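Asks: Pasting a predicted model and its sequence here:
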Amino acid sequence: MDDNVEQSDPVAVLEGQVWALAAVVATLRETGTGSLEEALAADPVRTAVLEAAGVVRRDGEKVIAASVLQLGPAAANVASARLSSMRQAVAAAGGEAVPGWDAQGDDVLVDQGRASAGTGHALATRVVPALSGLADRLALPGSRVLDIGTGTAALALALAQDLPHVHVTGIDYLERAVRLARRELDTAGPGPADRVEVRHQDAVDLRERDLYDLVWLPAPFLSQDVLDACLPHVAAALTAGGWLVAGTNAAPREPLLAAVAEWTAARNGGSALTSHRMSRALGDLGFQDLRRIPTVPGGPVLVAGRRPDRAASASHHADER
């Protein structure tokens, strides 16, 4: 018997990659509550899988990990995101054919929500200070942030924790997610959670004007039709000079990853919108100071744009005439 038969079977290789991903997720979860060194030492056989997958390598007695494992406190959030994706893959393999987030179990929604907490902290501590005038706006009592597709409100709560003067409104079209969000906020207790409100609302029905200083828009979780319909309303809901920050997919270079991105977007009722397409859409709406902000390697790319103030907007329309 040829010893290389199994190794040449692409399905067997894919199955091995699933287990390698499981090893990564398990290690990340343990890193979130301890140290990477402890997680690697705790299960040498699992670490051997990581080594075979190229995620870690040995230099003598020392084990050197790839950057994906060197995330510190953010490791638990990344683990939750990967775990959510794996749960969805298992559901697809089991024949669950109903698309959309409303078909996902509570455990998937909670995992995805916990993953978004890291995005909220990154927005508050790294992105907000980098956007002109935004930190000053959000330091004022009564400043407001809109979290579209709030899910279980983990991102909204993270923003409230890091930005002590803001009031965060989270909206979601999925009523069950809003119920889970209210439960999570109740569990969080008094404090920042008091400055977070959630409501059952579709982004296309947003009609508030000149209210929010910052809007977070997770584009991969919205369909292309919803994005096209809601973006003008989102722009109108911003204060003059306010910022929209949109999460977008990194454009996969590998054909397999590109195909998977399209499949998962279709199953979940979302989109595989890239940062370049989002930038064009915001430019068409008159947003200024457009910029793309990478996150972790292979992770989402943030697209930020500033709504022009009234004088600049009036001048722009006069020039067009």
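Replies: Yep, that arrived. This is a predicted model, so every value here is computed, not measured. Numbers count the residues shown, from 1 in each chain.
Asks: contacts and neighbour counts: CA atoms only from here.
Replies: Noted.
Asks: How many residues are close by Gly191?
Replies: For Gly191, the neighbour count with other Cα atoms under 10 Å is 11.
Asks: ugh, wrong one, I meant Trp19
Replies: 15.
Asks: Next: Arg126.
Replies: Per other Cα under 10 Å, the neighbour tally for Arg126 reads 11.
Asks: Also the one 3 residues further on?
Replies: The local packing of Pro129 (other Cα under 10 Å) involves 14 other residues.
Asks: Leu256 now?
Replies: 9.
Asks: helix or strand for it, which one?
Replies: According to DSSP states H and E, Leu256 maps onto helix 255-267.
Asks: Mind giving me the packing neighbours of that helix?
Replies: Contact partners of helix 255-267 among helices and strands, from 3 or more Cα pairs under 8 Å, 6 or more residues apart in numbering; DSSP states H and E: none.
Asks: same thing but 10 Å
Replies: On a contact count with 3 or more Cα pairs under 10 Å, 6 or more residues apart in numbering; DSSP states H and E, helix 255-267 meets helix 75-93.
Asks: put this beside the first:
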Amino acid sequence: MSEALSAPLAEVLAVSPHRSAVLEAAGLLSWDGGSPVAHPSLVPADGPTGSSAVQARLSSLRQAVAAAAQEPSGPRGAGWAELDDEVLLHQGRASAATGRALATRVVPELPGLAERLGSADGRVLDVGTGVAALAVALARALPRASVVGIDVLQRALDLARDELAGARDVADRITLRCQDVAEVTEPGGYDLVWLPAPFLPELTLAAALPRLVAALRPGGWLVAGTNPPAGDPLRAAVDRWNAVRNGGNAFDADRMAQVLAASGLVDVRRFPTVPGGPVLVAAHRPGG
């Protein structure tokens, strides 16, 4: 998939006939005469969206390998701090697609937010910024706003600073801090707070939400990335296990909508991304 982003699929398949044979045996590839016909799941979209999708696949595969390789007597649910740099980079870069969707599809639909972020004092808080790919995507799509990215994992922030070196067009509007979201104390500091809810432990999420609500300017919006409600019991069980194993929580979009409303936010809205993908749940602080 990664190679097919920059070369025709037929050429990519021809490079390694044995690899292509495995794909064919797995039912992911067939032939129409001499032309390859790939299963739709094997064909990435074009451009940045395709690149982000490939990064997400790689992150998921690396996490699966890490889970399978873990010693039976080893630690369970150690979280992102135990994953190697490649997983952090792939997961982070995959989040760029969410940043673009947030800026181009969600922000224009939230009353007053585009105007706020179009001004020179527009501010965004990127919780769990990781390697800052989402922060970069937001800064590029919102050319006047500044973005503050926080994370508790210093190693991820070190990687983020390397990533920002390749994003000099927006790096001056991105600030990175090593900070626990449950310790945010910036009343009325932001027009938009981005919260990747599945990555936070449930206790941390409960402690952080009142602080994040207070960090919004009156009329500002909090947008939480969530997992969609899973109709398939197996998918639901795997999603819950994976989230908790990586130090997160098992809340889905339905539960997050309830939690935001209980936190005093109003006008709760949902924005699906791609089929089976994250659901962005938005709500705003009254006033403003």
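Replies: Perfect, thanks for sending it. Predicted model only: the values in this text are computed from it and were never measured.
Asks: TM-score of the superposition?
Replies: The TM-score (TM-score structural alignment, normalised by the length of structure 2) is 0.89; 282 aligned residues with a Cα RMSD of 2.3 Å.
Asks: Which part of structure 2 matches the helix holding Leu256 of structure 1?
Replies: Aligned using TM-score structural alignment, helix 255-267 of structure 1 spans residues 233-245 in structure 2.
Asks: so Asp136 of structure 1 sits right up against Ala130, yeah?
Replies: No. In this structure Asp136 of structure 1 lies outside contact range of Ala130 using Cα atoms under 10 Å: 11.3 Å.
Asks: thinking again about what came up before, tell me which residues of the helix holding Leu256 of structure 1 come out buried.
Replies: Across helix 255-267 of structure 1, burial judged by 16 or more other Cα atoms under 10 Å covers 261, 264-265, 267.
Asks: just those now: which is nearest Asp205 of structure 1?
Replies: Nearest to Asp205 of structure 1, judged by Cα to Cα, of the buried residues of helix 255-267 of structure 1 is Ala265 at 22.0 Å.
Asks: And His167 of structure 1? What does it align with in structure 2?
Replies: His167 of structure 1 maps onto Ser146 in structure 2, by TM-score structural alignment.
Asks: Leaving out chain neighbours, which residue sits closest to Pro44 of structure 2?
Replies: Excluding its sequence neighbours, the residue lying closest to Pro44 of structure 2 (Cα to Cα, 6 or more residues apart in numbering) is Gly50, at 4.9 Å.
Asks: what does the one you found align to in structure 1?
Replies: Under the alignment (TM-score structural alignment), Gly50 of structure 2 pairs with Ala75 of structure 1.
Asks: Please name the residues that touch Gln55 of structure 2.
Replies: Contacts for Gln55 of structure 2 were tallied using Cα atoms under 10 Å, 6 or more residues apart in numbering; they are 1-2, 49, 61, 87, 89-96.
Asks: do the same with His121 of structure 1
Replies: 74, 127, 154-163.
Asks: so which of the residues you listed comes closest to Ala246 of structure 1?
Replies: Val127 (11.5 Å).
Asks: hang on, the closest one packs against Leu134?
Replies: Yes. The criterion here is Cα under 10 Å, and Val127 of structure 1 meets it with Leu134 at 9.4 Å.
Asks: Just give me the neighbour total for the closest residue in space to Ala145 of structure 2 that isn't next to it in sequence.
Replies: Nearest residue to Ala145 of structure 2, sequence neighbours excluded (Cα to Cα, 6+ apart): Gly122, at 4.7 Å. As a burial measure, Gly122 of structure 2 scores 20 neighbours (other Cα under 10 Å).
Asks: Repeat that for Ala240 of structure 1.
Replies: Around Ala240 of structure 1 sit 20 other residues, with neighbours defined as other Cα under 10 Å.
Asks: And Gln104 of structure 1, by the same measure?
Replies: Gln104 of structure 1: 17 surrounding residues under other Cα under 10 Å.
Asks: and if you look at Arg87 of structure 1?
Replies: By other Cα under 10 Å, 16 other residues sit near Arg87 of structure 1.
Asks: ditto for Asp59 of structure 1
Replies: 8.
Asks: And for Ile174 of structure 2?
Replies: By other Cα under 10 Å, the residues close to Ile174 of structure 2 number 19.
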